[in-house]
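> I would like the atomic coordinates for the input below:
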Amino acid sequence: MSFATTLCILVAALGVEAAFGYPQRLYQLIGHPVTWIGALIAKLDRDLNRDDESSSARKASGVLALLVIIAITAGLAWIIQIALAPTWLGNLGLVLLASTMLASRSLYDHVRDVADALQNDGLDAARIAVGRIVGRNPQTLDEHGVARAAIESLAENASDGVAAPVLWFALLGLPGLVAYKAINTADSMIGHRTPRHEAFGWAAARLDDLVNLPASRLTGLLFALAARLVPNSSMDDAFRAMRRDAYRHRSPNAGWPESAMAGALGLKLNGPKTYGATLVDDAYMGDGRSEANADDIFRALRVASVAWALMLAGLLGLALILRV
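The predicted structure is shown next:
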């Protein structure tokens, strides 16, 4: 499959996902590719992550589990791509498959739900809505904290859920996309610094940091460029916040899109937050006001939407150039 064809499939997949998302009825009927990957990860966690083994042995088991996960998922994706790619109908199948692993529509809808709840239904409803997209304890958040959490989640997941899958599909086709989703899902399930997973999930967490590195920088760049086109947003402040704050974030990748979004909107994001009962002291992104509200969430959604449109336009333009 040529690079131009890959880009055309990717552009079409982005369009399908943005228009339709992943239908709830289909999810209820067969689940989702990520849930299938998650089931494999959970089985390997049960079978290989033994409490009676040493830390080094559990780390080695985690490396083995990650290799198995990538080999199975990417291998199946490669077989599917080889089988489908030669025909236009097969390429349509690749479009539909790729669209299931992109998340711009679902991310937009979940973040918009938080803004709508804040605006129309009150703090309790907004806490419930934001609790669906963040890991922190929503009961510790006031109205401003809920709004900041939603914007931070939008910024970080725009990289993990949109830019990174797009990048890996563009580079390696369906196997690259599926391998990325497997690594990202493994990190979300076992890449935690807990007694059970600190050693076993070490490889998943480190590899996830690596494969997300280019997309996080790209997302920050797209947010900054988008801010130039969105009213009441600042491209210059987005670049300034990235240069100053991105490396101060606890995550090697999340600081880039979060700082860019903070600068673009004139906000102060991130900072100390509570996960469960644990307070995590993290650096602030941006130096604007911390009193975010529903209007700021809607502005963040406009910045993200324009950023995705710029990415789509870039992919389409490159595909047309290669086709000439």
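> hey, let's count contacts and neighbours off CA atoms from now on
Will do.
> mind listing the helices for this protein?
Assigned by DSSP state H, the helices in the chain fall at 3-20, 24-30, 33-48, 55-84, 88-99, 104-120, 123-131, 143-158, 164-190, 202-227, 235-245, 255-265, 294-323.
> let's see this one next to it:
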Amino acid sequence: MLVHSDALWLVVAALLLDAVIGDPDWLWRRAPHPVVWIGNGIGWLEQRLNRETWSKQARKLAGVLTVIVLVSIALLVGAFISDLLHGHWLGLLVEALIASLLIAQRSLYQHVARVHHAFAEGGLPAARKAVAMIVGRDPERLDDAGVARAAIESTAENFSDGIVAPVFWLALLGLPGLIAYKAINTADSMIGHRTDRYVDFGWAAARLDDLVNLVPARLSGVLVAFAAPVIRGSIVTSLKTMLRDARKHRSPNAGWPESAMASALGIALSGPRVYAEGAANEPYLNADGRVAEPDDIRRALRVYAVACGLEIVIYALLAWLL
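This is a model prediction of the structure:
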């Protein structure tokens, strides 16, 4: 499916709906979120195909098969829904509403903002509890700077894989592309770990997630850089820092938006940190920047909000021009 104006207007409508509505809690208290369905499917396949008695090669092949089945079903479901709703403005609206449920603009803002509010209302203990909801590192080992750094890194990274990437695949392949991307991203978060259980079985999910995020991650970094002036940051400096530091990150993708955000805020991000599965001793991004402070979370959210707005404007302009 080639990119055309209908697909781009679908993107714009989905982003606007997500910005206004977000994730309605009242709905998900009554019905499982689509990502929960995807996760249940991954769990079902993993229980049956990831056998400890199998060889490493067999488990890797089983993981490849799992990803093929998962992506195929996602594409078929997306195509069925699109065909069912195609050809009417009301169908486009329903499709945009479905797409908005798989985009995390508003919910990411709300989760990160809770960390900033927790600092103001309950200090470091409350902030630790709030940040534990969005990052995998050990919150009890985090001081004020560590919590702030974790929240800001989560903002930057999830801007890429929670907003820019799903929207990119929605624009390129329509609803099938969006659902397939969410299936891949969810599989990576569930089985794409370097633990004994998943290092082989989750290999395909992790590598495919890296692949489908290559372009969106770089687009995310550019959007963050262009949003830097909202907090008196420099677009040029952010872009230069991103090009210099992005590859220092252990992820081939996360370093792009994180290094752009670090430069925009004038702080150092990444660096040594402790996760549940162990320590990660990594170099800093924008190492010459100062130590992060709680108020930098608020500043990061301003950059994030403007970057989201720029994305909507860009897709609207593309839709209008096409």
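> ok, back up a step: most tightly surrounded among the helices of structure 1?
Highest mean neighbour count among these (mean count of other CA atoms under 10 Å): helix 255-265, with a mean of 33.
> can you give me how far that helix is from the chain middle?
Put simply, helix 255-265 of structure 1 sits 15 Å off its chain's centre (CA atoms, centre = their mean, to the nearest Å).
> hmm, who's touching that helix?
Helix 255-265 of structure 1 is contacted from outside by 152, 155-156, 158-159, 216-217, 219-221, 223-224, 227, 232-242, 245-249, 268-270, 285-288, 296, 299-300, using CA atoms under 8 Å, 6 or more residues apart in numbering.
> give me the distance between the closest residue in space to residue 17 of structure 1 that isn't next to it in sequence and residue 145 of structure 1.
Leaving aside its sequence neighbours, residue 17 of structure 1 sits nearest to residue 99 (CA to CA, 6 or more residues apart in numbering; 5.1 Å). Distance, residue 99 of structure 1 to residue 145 of structure 1, using CA to CA, to the nearest Å: 32 Å.
> now residue 133 of structure 1
Noted for residue 133 of structure 1: a distance of 14 Å to residue 145 of structure 1, by CA to CA.
> correct me, but the residue nearest to residue 17 of structure 1 touches residue 14?
Yes - judged on CA atoms under 8 Å, residue 99 of structure 1 makes contact with residue 14 at a distance of 6.2 Å.
> so what's the residue of structure 2 most remote from its centre up against?
Using CA atoms, centre = their mean, the residue of structure 2 lying farthest from its centre is residue 53. It sits 34.1 Å away. With contact set as CA under 8 Å, 6+ apart, residue 53 of structure 2 has no partners.
> do you know how far it is from residue 92 of structure 2?
48 Å.
> now residue 279 of structure 2
On the measure of CA to CA, residue 279 of structure 2 and residue 92 of structure 2 end up 47 Å apart.
> residue 165 of structure 2 now?
According to CA to CA, residue 165 of structure 2 stands 21 Å off from residue 92 of structure 2.
> circling back to that earlier point, now do the contacts for the residue nearest to residue 17 of structure 1.
Contact analysis of residue 99 of structure 1 by CA under 8 Å, 6+ apart lists 13-14, 16-17, 21.
> could you do residue 22 of structure 1 as well?
Listed by CA under 8 Å, 6+ apart, the contact partners of residue 22 of structure 1 are 100, 106.
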